[in-house]
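Asks: Next come a sequence and a model predicted from it.
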Amino acid sequence: MNETIHAAPCNSNAIDEVKNVLSYLRELPGKGILTGQHTQTTVQKELKYIEEVTGKLPALCGFELLAYSPNINYEDAGEACLIEVEENKNTLDNAWDWVLNKHGLITFTWHWFSPFGSRDKGFYTEHTTFDASQAVLEGTEEHARLIADMDHMAELLKPFCEKRIPILWRPFHESEGEWFWWGAKGPEVAKQLYRMMYLRYTHHHRLNNLIWVWNSPLPEGYVGDDVCDVISLDTYPPKHTHTDLEDEYNRLVKITPANKLTALGEIGVLPSIPRLSETHIPWVWYMTWSNEFGATEEWTTKEELRHAYGHPYSVTLDMLPRLY
C-alpha cells in the first residue's frame, strides 16, 4: 500500500485540470480521504443536513443524471418512478453551481433508462426488454440506439469540458450485478459497453475533461488499465458499522496488478475516519448515498457525522485546494 500510485490520465489528451485532480488524489493516501455525498434531487437535502450538523460541506458532491435519459417511458411508469424523475430534473444546474461557486469536485451517476423497451424504472433489468449483448454488436438496432443515447449525454457533458471542469465519470456502475440492464448479460458485455463509451467520448466527442472511474470489484470483465483512472466499488455495510473497509479494498485491488487509485463509489454508512487515519487504507474518496443514508441518523448518527467531518484526516470542501 506504500507503492507509488500511477495516476497519469488514461486519456492521453486529458486537459491539465484532469491531471491536477489526479496528481492531488495520488498524494492523498496516508494523508487523508475526500468526504463525499451523493445528492439525488435538486433540493439537495443531504448537503443541508451535513452543513447543519457539522458546519461543513463535503469536498466531493455526487449528482444523479437519470432524468436526462432520453427514452423514459412516461406512459408506462408508476407514481414512484414519475416522482423520482421529477425530483431529479435539473440536477445539472446544481452541478454547475457546485463547480462555479463552491469549486468542489463532482462525480456523476447515471441510472440510464434503457434506449428502448423500458417501462417504469427502466434502468432495472426487470423493467426492460433491451438486450445489452446485442447493443455491443454493430449493425443492430440496439447498438444504434445505444450510441444515440451516449451522444445525447455527451452533448450535456460538453459544456463542462468547454469550461475545463473535470468530472469523476462513473458509467455503468455496479456492473458486477444483474439488477441493471448493462450488467444483465454478464461482466464481459458490461466491459464492452464501457469500452465503447470510452472510445466514443474520447475520440469522437473529445470529452477530455472526464476522469474515468470503473465501478466493479470483479476481476472478470475488468475494463483494462488503458481506459480507467480509478477503480471503485459500492458497498452497504450494516447500519452504524464504521470500519476502514480493508477487506473491501483487498478484494478490489485484485482486479488489476496496476496500482490504481481506489475509491468507495457508493457507501451506506460513513467509513471510520479515525481508523483510516491509523491504517491508511488508501481510499481516496467515499461517497455516502442519498436520502436516508445521507440525510438522517438511520445509518450514521449525527455524533459520528460530526466526528468524521471534524477529523483532521477528512478533506472537506474548505480544505480542498483549487484544482481547476
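Replies: Thanks, I have it.

Asks: contacts and neighbour counts: CA atoms only from here.
Replies: OK.

Asks: Can you name the residues that contact the nearest residue to Thr202 once chain neighbours are set aside?
Replies: Leaving aside its chain neighbours, Thr202 sits nearest to Asn208 (6.3 Å; criterion: Cα to Cα, 6 or more residues apart in numbering). Taking Cα atoms under 8 Å, 6 or more residues apart in numbering as the criterion, Asn208 is in contact with Asn11, Asn13, Ala14, Ile15, Cys161, Thr202.

Asks: In addition, the following structure is provided for comparison:
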Amino acid sequence: MHIVLRYIIITALFLLFYNLLASAQLYSPCDKKATAETSALFFSMQRLLGAGVLFGHHDDTAYGVNWKFELNGSDVKSVTGSYPAVYGWDLAKIEHDSINDINGVPFKLQKQLVREAYARGGINTFCWHMDNPANGKTAWDTTEHTVKELIPGGVYHDVYVSWLDKAAAYMADMKGPGGEAIPILFRPFHELTGSWFWWGKNTSSADEFKTLWCFTIDYLRKKKKLHNLLIVYSAADFDSEGEFLERYPGDDYVDFVGFDNYCYTNVADYQTKLDNRLTILETIATKHHKVACLPETGYEQIPQADWWTKILLPTLVKHKLSYALAWRNGTASHYFVPYPGQISADDFIKFYNSGKVIFQDRLTPLSVYGKPNSEL
C-alpha cells in the first residue's frame, strides 16, 4: 500500500509540475504544416525539459537478450516494470522492398510495434542506415563520393528519389486509431560529422551535404505530404560550436539537435566528453530555438555495476536534455541495457526510480499527443 500511495503522490506532483511548465515559451515545429499530434508532441517535449530526461531504447519491443518477437517483450520492462518512453527504429532495407529491416525485424511487425508504442503514449524515432544508392553497398561503404551524385542533377538522383518514395509510403501508412498520422522523430544521416557512413564528412563537402539534407526534407514534406515528422540533426564527435554546426542545414530543417556518444573502456573519458558536448549542445539549442537530445548512447555489455547512477545519470541531469536513447540489445554479447540478472540490473532499477528520468509509466498520464492514451 505504501508503494502505491507513494506512486500516486509522485505522479500527482509530477503532473502539477508539468502543467506549470506549460506556460513557458514554446517553439513551433520547423514544418509549418505539422499535424496537430506532431505539434502537440513537440510542445510536450519542450515542457518536459527540466522535469526529467526521457529514456529510450532502440528496437526495445522487437527483441532482446535470448528472446525475439515475443508478445509484450522488453528487456527494459523485464527489469524495471515499465517500457521506455522513447522507442528507436530503423528504416534500413525499406529502400529495397525488403520484408525485414536491417536487424531482421519484419517491417509489418515493426509498424505494429510503432502503433502500440503510440497507443500507450510513447514516442517513436527512426534512423535510416540507408544502403549506398551509388552502388547498392551498405551504409558503411565510403568508397565513392555519393552525396554529390544524389542531389538534383546528380547521376544517382533518380535512384535516391525512388528510395525516398518507398520510405515515405511506409511512414505514411503508420496511422493511429483515428486514422491520424503517428508523429515520428526522423533522424536522417545520423553521425554526420563522422567518417564511417557514405554521407560522412570525408565523402562530401558541407555544402553538398546541406543541399542533400534540405532536398530530402523538402521532398518528404512538399512532394510526399508527410507532416508528421520532427527532424533530428544528430552529429558524432565534435569539440566546438563551429564544428557541430559546420554541416547544419538551417533552422527551417531541424527540430532537435543532438549527437551519438558511446562509452568504451575509458569510462572517465566518456563522462568528460559527454558533459562537455552536452554543454556545447545546450548553447546551440538555445541560440537556434531547438531541443537538445542524446539520440544514441550506451556501454556495451555494461560491465560496471553502478554505471547508470554513477556515470550516466549525474551527467544527464546537469543539462537541459529532452531524451537519451540507449542502443539495442541484439545478442548475449551485444546489448546496451540490462536484462534480468545482468550485473547492472539493480543499478538500472535505481536509475529508473531516481525521479530524474522518465519511462513509459510516467509519460503515459501526460498525454503528450493531446489525447488520452489507451494503455501502459
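Replies: Looks like it came in fine. Not measured: the values here are computed from a predicted model.

Asks: Quantify their similarity with the TM-score.
Replies: After superposition, the two chains reach a TM-score (TM-score structural alignment, normalised by the length of the first structure) of 0.83; 305 aligned residues with a Cα RMSD of 3.0 Å.

Asks: before we move on, back to that, now, which of the contacts of Asn208 of the first structure lie within helices?
Replies: Using DSSP state H, Cys161 are the members of the contacts of Asn208 of the first structure that sit in helices.

Asks: ok, Trp308 of the second structure - contacts?
Replies: Shown in contact with Trp308 of the second structure (Cα under 8 Å, 6+ apart): Ser344, Asp347, Phe348, Phe351.

Asks: Correct me if wrong, but it is in a helix.
Replies: Yes. According to DSSP: H, G, I helix; E, B strand; the rest coil, Trp308 of the second structure belongs to a helix.

Asks: re earlier: which one of the contacts of Asn208 of the first structure has the most neighbours?
Replies: Highest neighbour count within those, by other Cα atoms under 10 Å: Asn11, with 23 neighbours.

Asks: and Ser78 of the second structure, how many neighbours does it have?
Replies: 15.

Asks: My guess is it contacts Pro340. True?
Replies: Yes. With contacts counted by Cα atoms under 8 Å, Ser78 of the second structure reaches Pro340, the gap being 6.5 Å.

Asks: picking that back up, which ones among the contacts of Trp308 of the second structure map onto helices?
Replies: Those of those lying in helices (DSSP H): Asp347, Phe348, Phe351.

Asks: was I right about the last one contacting Leu313?
Replies: Yes. Counting by Cα under 8 Å, Leu313 is a contact partner of Phe351 of the second structure at 7.1 Å.

Asks: And those two? Which one has more around it.
Replies: Set side by side, Phe351 of the second structure and Leu313 show more neighbours around Phe351, with 21 against 17, by other Cα under 10 Å.

Asks: What's the match for the more buried one in the first structure?
Replies: Under the alignment (TM-score structural alignment), Phe351 of the second structure maps onto Ala308 of the first structure.

Asks: Tell me how far its match lies from Ile273 of the first structure.
Replies: Computed as Cα to Cα, to the nearest Å, the Ala308 of the first structure to Ile273 of the first structure distance reads 6 Å.

Asks: Now the common contact residues for the two.
Replies: In contact with both Ala308 of the first structure and Ile273: Ser314, using Cα under 8 Å, 6+ apart.

Asks: Report how many residues lie close to the equivalent of Ser234 of the second structure over in the first structure.
Replies: The equivalent of Ser234 of the second structure in the first structure is Asn215 (alignment by TM-score structural alignment). The number of residues packed near Asn215 of the first structure is 27, by other Cα under 10 Å.

Asks: In contact with the residue opposite Thr193 of the second structure in the first structure once aligned, which residues?
Replies: When the first structure is aligned by TM-score structural alignment, the residue opposite Thr193 of the second structure is Glu176. For Glu176 of the first structure, the contact set (Cα under 8 Å, 6+ apart) comprises Gly183, Gly186, Pro187, Ser216, Pro217, Leu218.

Asks: So which residues of the second structure form helices?
Replies: Using DSSP H, the helices of the second structure run over 2-21, 36-47, 75-80, 107-119, 157-172, 206-218, 241-245, 267-288, 307, 313-316, 345-352, 360-363.

Asks: Nearest approach to His96 of the second structure belongs to which of those helices?
Replies: helix 157-172 (7.7 Å; Cα to Cα).

Asks: what's the angle from the closest one to helix 107-119?
Replies: Helix 157-172 of the second structure and helix 107-119 are oriented at 50 degrees to each other (axes from the mean of the first three to the mean of the last three Cα atoms, to 10 degrees).

Asks: tell me the angle helix 157-172 of the second structure makes with helix 206-218.
Replies: 40 degrees.

Asks: Which part of the first structure matches helix 157-172 of the second structure?
Replies: Going by TM-score structural alignment: helix 157-172 of the second structure matches residues 143-158.

Asks: How many residues are close by Ile8 of the second structure?
Replies: 12.

Asks: What's the match for it in the first structure?
Replies: For Ile8 of the second structure, no residue is aligned by TM-score structural alignment.

Asks: Leaving out the residues flanking it, which one is nearest to Leu150 of the second structure?
Replies: Using Cα to Cα, 6+ apart, the closest residue to Leu150 of the second structure is His157 (4.2 Å).
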